[in-house]
Each structure stands twice: as structure tokens, then as C-alpha cells.
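Participant: I would like the atomic coordinates for the input below:
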Amino acid sequence: METHFINLAIFLRATLPFLYTLTILLFSTTATATISEISRGFKATPNSSTETFQPLLYDSSGNFSLGFLRVNKTQLALAVLHVPSSEPFWLANPAQLARWSDRTHLTFNGSLVLSDPNTKFYWSTHTDADHVVLLNNSNLVTKSANQTELPAWQSFDSPTDTLVENQNFTSTMVLISTNRLYSMKLGADFIGLYANFNKGSNQIYLRHKAMEAKTEIVENQAPIYAQINPDRYLGMYQTGNPLPADVQKFNSFQTPVTGFLRVRLEPDGNLIGYFWDGSTWVLDYQAISQTCELPSACGSYGLCNARNGCSCLDNRTEFASGECFTAQSGDFCSDGVPRNNFWVLRRNGVEPPYKELMRYDTTSSLGQCEKLCERNCSCWGAVFNNASGFCYMMDYPIQTLVSVGDETKMGYFKVREGAGRKKMNVGVGAGIGVMCGVVLILVGIVGAWRFRVWKRKRGGEVKSRFMDLNGGVSPGPYKDLGSASFRSIEMGTT
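Facilitator: Okay, here's the model as predicted:
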């Protein structure tokens, strides 16, 4: 009997790890099954222990997940994430983030709703659907049980800053960068990138017109749309025509490279294309290839030089941390009355990076151009071209200008009173103070050393004279010349 118990114990010890692993797998499979689809009655709240992302729903491949994305520790965005790279592809509420709190709820009872019952409603699909699924192309959709084709709602119809392959981008949609400064829209026959440097101002800085090489866009008929083609290009199409009216080729165009494609409107205003090679996102396309052509490569009141990089327009402020003056907004009016609460900065040899897309007036002189801006309380600056007489007006706080080396291109820029260099960081100030102290100590050490060298040299000269006076014979070692007799000789011969 004792032998049987011993054998049973050995058996259990050998099989328990297997049973434990099998149990975990079974529970994991069940858990995965429960988050492959959201049904009516679903409710979720953010977990306080989550630091970055709390998954709620997966696609069938496991490459994408819908969940709570933690932003700045205290805020929450409902996001679709690319799991292998942790890159968010879509946000439900980018302009109005919710609180990361157990009072914030995501519910589904026909509509997917993000809300806080005690404070406010954040976002909803406004549908009457039966379930929510995440497709393996990152598209989040709500569907009814009897619906087989078009979803009641899909995230592809309201993109944020990213487009993926085969996703249509229409004239009713807009891409917006995460910093809310830049946007992408479609015109009648072009793709446009816009900067919102001031409330109410929307300056276009890139306008790519369809080349219409394979087919023409017929005016006043079907609208156009853009799409990332799996053949590795950004195409522009007219509804009903499968041929592209424009092809912007990626670097991997017509190559055997494979990988999921996407484009993103970056925080610097560039439109960048990537493909996933299995471990990282590889740069595959850039709408703007030169740094100085970006809308604000060197920040406010910055100057971009293709060879020397960034500096400041005032030629005195040291360029640091991407900004020469503190960011400004608004205009120079008070209840419609102009105010002179600004000083003027002038700089020659500059022009805006997108001057071909700016509005301008024709004036006979720089003085006339300056007066047009001076009297206009919404004008922040103007650049005058002496050769053409064009006066380019800027109705937004001054951004980066491009150094062109042509002194006939002259800039006039308003700087609001009190706007100067950013205050020095406390750590930087302390560092400079320590550095000054070190420099003073080094100066003291060098001074003491030079004094000793001078003293030795002086002593050598006295020694030589002493030897001459005594027929060239030294009375002893040099170290013995510190006596009273040596000091009397030094005083007598100096």
C-alpha cells in the first residue's frame, strides 16, 4: 500500500505542471474568444494598474487591438493599436480625451459609447447595431445581425492621422496630426496639406495636383478619392473609374518587398509612408523631402538654411529647443481697434517655404508693403520681393523662414511686447553657475602656476648672475638659494 501511495505522489508531481499549463491554455483560449467580438450589454472601465494600453478587442490575426490608451498618465483615448509596434492607428476622441478613471465607461447597446456618467459624454458611434468587430486591416466596424455588406459604422470613415492600404480617403474626410497643427484634405483635383498656426487661419503649404497621366478627372461629376494601393503607391482616383488619375510612388514601388503599408501625417507637417517588415516600420515615402520645405522646421521666428540648419531670425537669440521666441497666437486688435503692442524685427535674404501658395499684394516698395501689414491687426508679418514687387502677407504668428541669400527679399515681422527668449531652465541655469565656478577655479590654478613658473625663471636669472659674480662657481644646490644672503642679492640686482 505504501508503495502505491509513493507511486501516486510521483505521478501527481510529474503531471501537475502539465495540468496547470493545460488549464492556463484553456482559460486563455476562452479569454481570447470573449474579446474577438463585442456584443450588446458590453461594459468596460479602465484599470488603474494599466500604464500604457488596456486591450478590449482583438482582430482575428492578433495584429490589431481596440482598447484604452493612457495619455499623459491622467487621460484616456479609445484607440486601435498595431500590437507588434504599439503604434496607434486610430483614436475615437483625439480632440476631447476622457479621464483615466473608474468612472469612465465604454459600453455597447447598439451604439459604442465612451462616457463618464458623473461628468460628460465623450464619443459614440450613434448606431443601432448588434455587435462590434475589429477587422485584420485595423478597421473597427459595427454590424447588425441581418447585415452582410456595408457596416452600420466603420472607423475607416473617420480617420485621425493615419491611412492604411486599401482605405479610401474622400473629400468629406480629414487627417489631423497629433499636435492638431496640420491637416490633409482633398480638393477638386489635388491633395492639400494645411497648417493651422492661428485660430481661424488655414494656410496651405503643399498642393499636389493630379498628373492625370493614365486618366483625366472629369469636372463636376463623381468626386475624387485617394487610396494607398497595395502595389505601393498613393493614388488619386475618380469614383467609378478604376484607373488612377495620379500615382505618387513609394520607394518600394515595383519591388518584391512585402509588408503592411500606411501613411501618417506627422507632427512636423510631413506626410510619411511606411511598410512593416515584421520587426519595424521602414520609411517608404515622403511628401516633403527637404527639411527647409517643412512648414515650421525651426519653430517660431526661426530661420532654416539648407547647409547650416536652424538659427533665429533676429540673429542674436541663440537657437535652442526648437523655438526662438515663445509661441504666440491671436492678433493685434482689441475689440476691432488696432494696438501697437509689438516691436518690429527685420531680416533680408528670407522667404516663406511655401510662398507660391500664399496670398500676396503687388506694391511699389518695401515701405508700402510694411504699411499694409502695420495697419492690418491680423497681419503678423510680410516678405517683400523687390524684383517682382510681390508682398506676401502672413496672418498667423511667424513661423520658420528660409534663408535664400538674395538680399532683395526683405522681411518685416511683428513681435508682441514681452515675447522674448524662453526663460532659462532652472537646471540649465544651475549648470551654467557650476561651469562659471569651475572656470574661476581653473583661472586661479593657472594663475598660481604661472606665478610659480615666473618665480623659478626669476630665480634662475639671479642664480646665473650669482655664478658670474663668483667666477662661475656655484656655492651649492639651487634649493639653498632661499637664504637671507640670496634675498639681499635679488633685491640688489633687480
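
Participant: all contacts plus neighbour counts: C-alpha atoms, from now on.
Facilitator: Noted.

Participant: By residue count, which helix of this structure is the longest?
Facilitator: Secondary structure of the chain per DSSP state H: the longest helix is helix 426-469.

Participant: next one: that helix to chain centre, how far?
Facilitator: Centre-to-centre, helix 426-469 and its host chain are 50 Å apart (CA atoms, centre = their mean, to the nearest Å).

Participant: what's the answer for stretch 250-266, then?
Facilitator: The answer for stretch 250-266 is 21 Å, by CA atoms, centre = their mean.

Participant: contacts for that stretch?
Facilitator: 161-165, 175-178, 182-184, 228, 230-234, 271-278, 284-285 (CA atoms under 8 Å, 6 or more residues apart in numbering).

Participant: Can you flag the buried ones in the residues you listed?
Facilitator: Buried members of the contacts of stretch 250-266, scored by 16 or more other CA atoms under 10 Å, are 161-165, 175-178, 182-184, 228, 232-234, 271-276, 284-285.

Participant: Could you also give me the structure for this next sequence, so I can compare it with the first?
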Amino acid sequence: MAVLLLFEMKRQPTNSMTRFPATQLFCTAIFVLFAAAGSRVSAAAAQELLRGFTASPDPSGSSFQSLLRDTAGNYSLGFLRVNRAQLALAVIHVPSSEALWVANPTRLPRWSKATRVLFNGSLVISDPQTGVFWSTQTDGDRVWLNTSNLEIQKLDASHSILWQSFYFPSDTLVENQNFTSTMSLVSSNGLYCMRLGSDFIGLYANFNQASGSGQIYWKHRALEAKADVIDGQGPIYLVLSPDGFLGMYQNRSVPVDVQSFSSFQQRGSGARRVRLEPDGNLRGYFWTGSSWVLDYQAIPDSDQCELPSACGSYGLCQQGKGCSCIDNRTDYNSGHCSSSENNSGDFCGQSNNSKYRVVRRNGLELPYKDLMGFEKMGSQAQCEEACENNCTCWGVVYTNSSGFCYTLSYPIQTLVAVGDETKVGYFKVAEGAGKKEMGVGYGVGIGFLCVAVLSFLVLVGFVVYRLRMKKRGHNGYMEEEENGVGVGPYKDLGSASFRSIELCQR
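Facilitator: This next block holds a predicted model:
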């Protein structure tokens, strides 16, 4: 049919000025039709990845490059650009471009043609220089998306699943995904995680990488309203229900706990997800068809000071009044109270043991003190002395009325302002490298500055003098000019004076 159409066009009596655009338009239309057909074939082929598949990111590509889609086209696996120059292998919700799962290599590969994702029985991320970044370590036949669950299967009679992303969540849970005691959700910044205990959900902060397990800051115990947690009948697990609640189960039939969302029992509201956010809060959302709507918060807005770092390091949170700093000398208008480089490591080691100053503050307490261990001591001085002599201690909070001494073995985070002045905080503030040296050389720097200023004033006086002599016609001045004694540029000042000015500017 295409050939006949082209033949008819050639037979029509048109001049050369009209024939070329018409022919070009026809060929373009044919090309678009074939391209569309080709894209449909590619889309159909991209519903599964078979052995031998390999792909690399397009260097000029956008923020996401799709490799695989589910049958409905709602979810996609592909390259997700991270920090412009790096990539992650991710499953996204296509209508919103929201990442629901991300592979977790030890470090991120580059966004370049050298980086490859291949399927050789295992799904692998690698490049020639580094080798393998991440692998499923399987011997499967195909990769496909079962809604948002990435699966590797054997193409045998049973179609057995060898690996699935639901067993390795990143920071998000989706509907009907079982979250067990062997799993954890980790926030995208790596500071917070969610784990299950014997009968509770716990949120943990990892402010000190050396501590390992982290500090628990939120705990929800099973209320056991409909069923009891029975010892010996297996661990509990968590499921996000399409009905709009987060259920805790020991067996699938009856939940031992239900946390209802705002849209509880509202069917047809679209996809649901729960994510551990970078601020440490656990939030639930549902998809309206055009946007994700907030549906649940483990720590509500009315208790935002209960977040582990609501005002950042060395911050002080007062509910309804915002943030300030523990140290009254520091202004919070900059958005933080302490630089991040002063909040790593501890105070152990001979060279670092004394590099801190102490800040004391009354009328504050820990946001999650009920979940922290404490030691009862006879006085505030005794509590502070215990921290002072412990190089892993960053601070203590002491309550005079009870004698409870809470020790902080990690860099100081946000404290909560209270009206009780008997609650006292003692905090070590790490000094940045070189700060003491700057303090010792402060007087020397001032001395250099004075010498530089004096030299400059002498130079100005000399210039004025010579200008006056020239105006009077003094012949000696011209001779001095010929002999090269004139005023030079700023960079030709005496080396010692110039170094002094440069040192002062640093």
C-alpha cells in the first residue's frame, strides 16, 4: 500500500517546489509509523529480561532510564541518576517517578557507558575498572516485575522464585509486602533504620557508626487487642494492608496490632506505601491518581520535638516555638548549631582527648529518655565527672529531683526545652582541627597586622612627599625616578609585610 501511495503521488502534476515537501512528509510519516511499531515491540520485550541481557546508561540521559516494566506499566526497573555523576538500580512508581526500591551496593557506580547491568542468571551491576558492585548471586532464567516486586525466576514447570526485591527492602514498604524480623528499612541518608523486636516496631538512630545497633528513639508495642503474641509460635511480621493500616501479625489470619491510617477502610484510593524518611519519621502515603497524599505519621506534627534530630546537632527544640541552640552564644538563624566535621569519632586518643569545650544548660531533657538507659547518681557533679573521665561520652543529662544520669555515647543531637530548671545538661563540643593553634597565634597575627599597617602609612607618606617635590620642580626627584626608586605596585611590597597581610586574611 505504501508503494502504491508513493506511485500515485509521483503521477500527479506537481512542480518541483511542491513535490519534495510532499514526498518528505510522506516518508516522515512512514518512518514515524514504523518507529511507533518498533517502540511497541521494545516495550513488549522489556516486560522480561532473559539470560544474555546487558545495558549501559546513556551519558546524556535524563534522571531515569527504564530497562523493564510490569505488565500494567505502573512500575519500572532502570538506572536512577544520583548526584548527577552516579547511578543506582531502582524500581520506581512510573506515574510519580517515586523510587520504591533501590539496590544496595557497597558504593555507587558511575553514570557512564562503562557501567553495565547484565543478567547471566544473576542480575549484576559492574564496570571494567571496579568489577562487580552488586549481584543477586542466583542462577535464574528471567527477570520480571510482579507489580513493584522485582523477581528472578526459573523457567521450569514451577516457575520458582529464586530472589525477590521484597526480601531486601531499602527505605519503603508497599502493599502486601511482608516485613520480617530479619529485615530492616534504612533511610536514604543511612542515619535511621526500622527493625522488629519480639513484640514491637522500633526506630533506631545510628549517630555513632562504631556503636553498631544504634539508639532506639521510637517504639510501638503490639496492643494485642485482637490476638496475643504467643511465645514459641514464631516471630512477628509487618504488612501494609490495602485497607489502610499497618498490621502486626504472628500468623496471617488475625493481627496482634493495627495502626490505622487516615484513609482507613477507604478502598479504591490507589497504591499505598510507607517510607522511613531522612528526618527519622515513618510516614505512610496513598496515591490519588495524581499525587501522593500523607496518610500516616509515626511521630505526629504535635510531637515533632520527639524526632531524634529535629533541630540538628546541639539544637534545642521547643514545641510550637521552633529551634534554638544549646549554647546561647550560637545563633540558629544559619539553620544549624555545629558543623558536621566536629561531630565524628569520639574524644579517645591522646591527641584528641582535650580538644573540646564544655557547655552547660538548664531546663532541657532528651526527647526519647524513656527508651534510654540511665544510672542513678548522688549529684550533678558526680554525673558530669563520669562523663568527663569517659572519652566515648559526649554529654550527660541529669535530673536533680530523681538523680537519674543519662549518658550520651554519640554526638549530641537535638534536646527538648522544658520548664523544669532542675534538669541540667553537660555537653562536650568538639573543637575543629587547628582552632587551638589559631588561638595561640592570635597575638602574633595582630602584631604582623600592626607592622603591615605601619609600613603602609610610611609608604603613603613617602609617595605624598615625592608628589609635592615634583610639583615644586625639584630636580632630585626626577633623578630618583630614573634610578628606579619610585613607588612600585602592591605586589612589590616587602616580602615580610606582604606575608603578614596574607596571613591575616587567612
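
Participant: S464 of the first structure: neighbouring residues, count only.
Facilitator: 13 (other CA atoms under 10 Å).

Participant: Name the nearest residue to the residue positioned nearest the centre of the second structure, sequence neighbours excluded.
Facilitator: What sits nearest the mean C-alpha location of the second structure, by CA atoms, centre = their mean, is N189, with 3.0 Å. Closest residue to N189 of the second structure apart from its sequence neighbours, by CA to CA, 6 or more residues apart in numbering: P278 at 5.9 Å.

Participant: Where does the equivalent of that neighbour over in the first structure sit: helix, strand or coil?
Facilitator: Taking TM-score structural alignment, P278 of the second structure has P267 as its aligned residue in the first structure. Of the three states, P267 of the first structure takes coil under DSSP: H, G, I helix; E, B strand; the rest coil.

Participant: before we move on, what about G234 of the second structure?
Facilitator: G234 of the second structure ends up coil, using three-state DSSP.

Participant: do W144 of the second structure as well
Facilitator: Looking at W144 of the second structure with three-state DSSP, the answer is strand.

Participant: pretty sure it is touching L50, no?
Facilitator: No: between W144 of the second structure and L50 there is no contact, the gap being 9.1 Å when judged by CA atoms under 8 Å.

Participant: If you count surrounding residues, which of these two has more?
Facilitator: W144 (23 against 18).

Participant: Let me know how buried the residue mapped onto L371 of the second structure from the first structure is, in neighbour terms.
Facilitator: Aligned counterpart of L371 of the second structure in the first structure: L357 (TM-score structural alignment). L357 of the first structure: 14 surrounding residues under other CA under 10 Å.

Participant: likewise P159 of the first structure?
Facilitator: With other CA under 10 Å as criterion, P159 of the first structure counts 22.

Participant: Can you tell me what it aligns to in the second structure?
Facilitator: Match for P159 of the first structure (TM-score structural alignment): P169.

Participant: Surely its match is within a strand?
Facilitator: No: assignment of P169 of the second structure by three-state DSSP gives coil, placing it outside any strand.

Participant: Distance of it relative to S500 of the second structure?
Facilitator: From P169 of the second structure across to S500 of the second structure, the span is 58 Å (CA to CA, to the nearest Å).

Participant: related to what we said a few turns ago, could you tell me how far the match of L371 of the second structure is located from A195 of the first structure?
Facilitator: Taken as CA to CA, the span from L357 of the first structure to A195 of the first structure is 12 Å.

Participant: list residues touching both of those two?
Facilitator: What both L357 of the first structure and A195 touch, as defined by CA under 8 Å, 6+ apart, is the set 204-205.

Participant: That concludes my questions; thank you for your assistance.
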